[in-house]
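3D, please:
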Amino acid sequence: MKNVTRRSALGLLAATGGATLLAACGAQPQAASGSASASGSASASVTASKTARSDYSGVAVLEGYTSKPSDYQPATRTEPSKNAPVPVKPAVANENSVEGLYQSIAFFGAAMEYYMRTGKTEPLRECALDKSELKSMIEPASGTLGEKLVKGEAWMHDATVTITMLSAQPEREGDTYNWGIRLTMDPGEFIASKDRVQEAPSESDRKDEVERTLHGVYENGAWKLTGMRASSSSSSASAVASASASAS
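As a prediction, this is how the structure comes out:
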């Protein structure tokens, strides 16, 4: 089987990532240049949170979530991973605050990691990212690597997903809060199934890293996120084709 490349390994994430995909101490987020004034609605401005801080830059960490508990066992070339930690959406993620937005983003990253490790989509279905941007994972197309992951017919060695916040605070534009992130995904040393193993040639080659600006709007008691979908339709199409080829 051909070596794992960033395009073949992560093509299933095309809808949410790049070419191969797929906090505040009572202060308000800094307003973007030329942004609209507050409208006075519940979604127009976020409130201070008791857990908030002034600087959220760096790796996003889900509240109360350990990425590798002692009983977690990465996949082998013959068996899927065992005891992968299940991310739980913290209550603060639904809070109308910078901390709430931050934890919503952190939960999204944890849900993606869990999906890549197990093929299970339940946490993804709870995350704030717009479901249309998660479609390739929640409803994978026939013949793709995503379908094989969901069915348990294929698995990744020790998948990791890291979201890095690129600024201390989001920028506000009307009712929308924009936050730049860097998404880094690594499937591990191989992708395997019952009859084949696809090896990764090197750690640097198998990782996929993209930068996006997530757009958060607070409505109906929760945050809604958009912005992970690749802007280039040709890139996404190429990624999906690669994913299908790698799964065949």
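
from now on I want contacts and neighbour counts done on CA atoms only, so please keep to that.
OK.

what residue lies at the spatial centre of this protein?
Computing the C-alpha centroid of the chain and ranking residues by CA atoms, centre = their mean puts residue 109 first, at 3.6 Å.

can you tell me the SS state at that one?
When classified by DSSP: H, G, I helix; E, B strand; the rest coil, residue 109 comes out as helix.

here is the second sequence; please produce its structure so I can put it next to the first one:
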Amino acid sequence: MRTDWSGEPKLDYDDYDRAGISEDATREHPARNQKRPKKPAAMNQESTEGLYYSLAYAIAGIEYALNMGDPTYVQQSGMIESEQQQFIREHPLEDIRNHTYWENNPRYEYKFLDPHPQKNGDQYSWDYKLYVAHGSYYVSNGQVHDTTLSSTPKPDEKPSGEYYRGTITGKYTNGAWVLSGFFNGEKKSSSS
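As a prediction, the model looks like this:
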């Protein structure tokens, strides 16, 4: 049994549906056939494992929406409604769906800092570091726009993005996790 749940929350390989060959976005076309997250059975458990997989599913939904413009999996996650709406408002999902805007390799990379969440009564909290990557370029209405200083990044150079520190909270209610705090982190100047 796993004892350390720190690090980047990820779904297992079998927790995705695949439709055709997945292709990342390029300067010529948006992402295609991205894997769709499936709800893992463990996410309904009232346990650290259940909370972890509920968070991993929501984060996989964010990644899918950023690539395909479809917020379905964000909306099916345990993320509270106000944060779902905030995410939808702050990202050009309709333009992504219509292939008039896309980024290469957009992602929200969460890393949990502790092996287990902190419990306070019936609420759990888990501190995280978040790196929001925008990729090295984006395409808008057919025009490519570089977002890094050079169009050929060095091997260790991260694409443009921001760093945050925050806390996600979860409460197990009616057989499912209700989650909040995905977007309330404090902006940091680096990965510290």
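
overall similarity of the pair, as a TM-score.
Laid over one another, the chains give 0.81 as their TM-score (TM-score structural alignment, normalised by the length of the second structure), with 179 aligned residues with a CA RMSD of 2.6 Å.

quick one on the thing from earlier: what's the distance between whichever residue in the second structure pairs up with the residue nearest to the centre of the first structure and residue 39 of the second structure?
In the second structure, residue 109 of the first structure lines up with residue 59, judged by TM-score structural alignment. Plainly put, residue 59 of the second structure is 12 Å away from residue 39 of the second structure if you go by CA to CA, to the nearest Å.

residue 113 of the second structure too?
Using CA to CA, residue 113 of the second structure is found at 24 Å from residue 39 of the second structure.

now swap in residue 88 of the second structure and tell me
Taking CA to CA, one finds residue 88 of the second structure at 20 Å from residue 39 of the second structure.

and the gap between the residue in the first structure that residue 175 of the second structure lines up against and residue 187 of the first structure?
Alignment note: residue 175 of the second structure maps to residue 221 in the first structure; criterion TM-score structural alignment. Distance, residue 221 of the first structure to residue 187 of the first structure, by CA to CA: 34 Å.

give me the more crowded residue out of the two.
A direct count of neighbours by other CA atoms under 10 Å for residue 221 of the first structure and residue 187 places residue 187 higher, at 26 against 11.

ok, that one touching residue 155?
No: Residue 187 of the first structure is beyond contact range of residue 155, at 9.1 Å (criterion: CA atoms under 8 Å).

how about the helices in the first structure?
6-10, 98-118, 122-126, 135-138, 145-151, 203-206, 233-247 (DSSP state H).

CSV for those helices, including distance to residue 53 of the first structure?
Putting the helices of the first structure into CSV (distance: least, CA to CA, whole Å) gives the following:
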stretch, distance to residue 53 of the first structure
helix 6-10, 34
helix 98-118, 8
helix 122-126, 25
helix 135-138, 33
helix 145-151, 37
helix 203-206, 33
helix 233-247, 36
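
out of those helices, nearest to residue 183 of the first structure?
Among those, the nearest to residue 183 of the first structure by CA to CA is helix 98-118 (8.3 Å).
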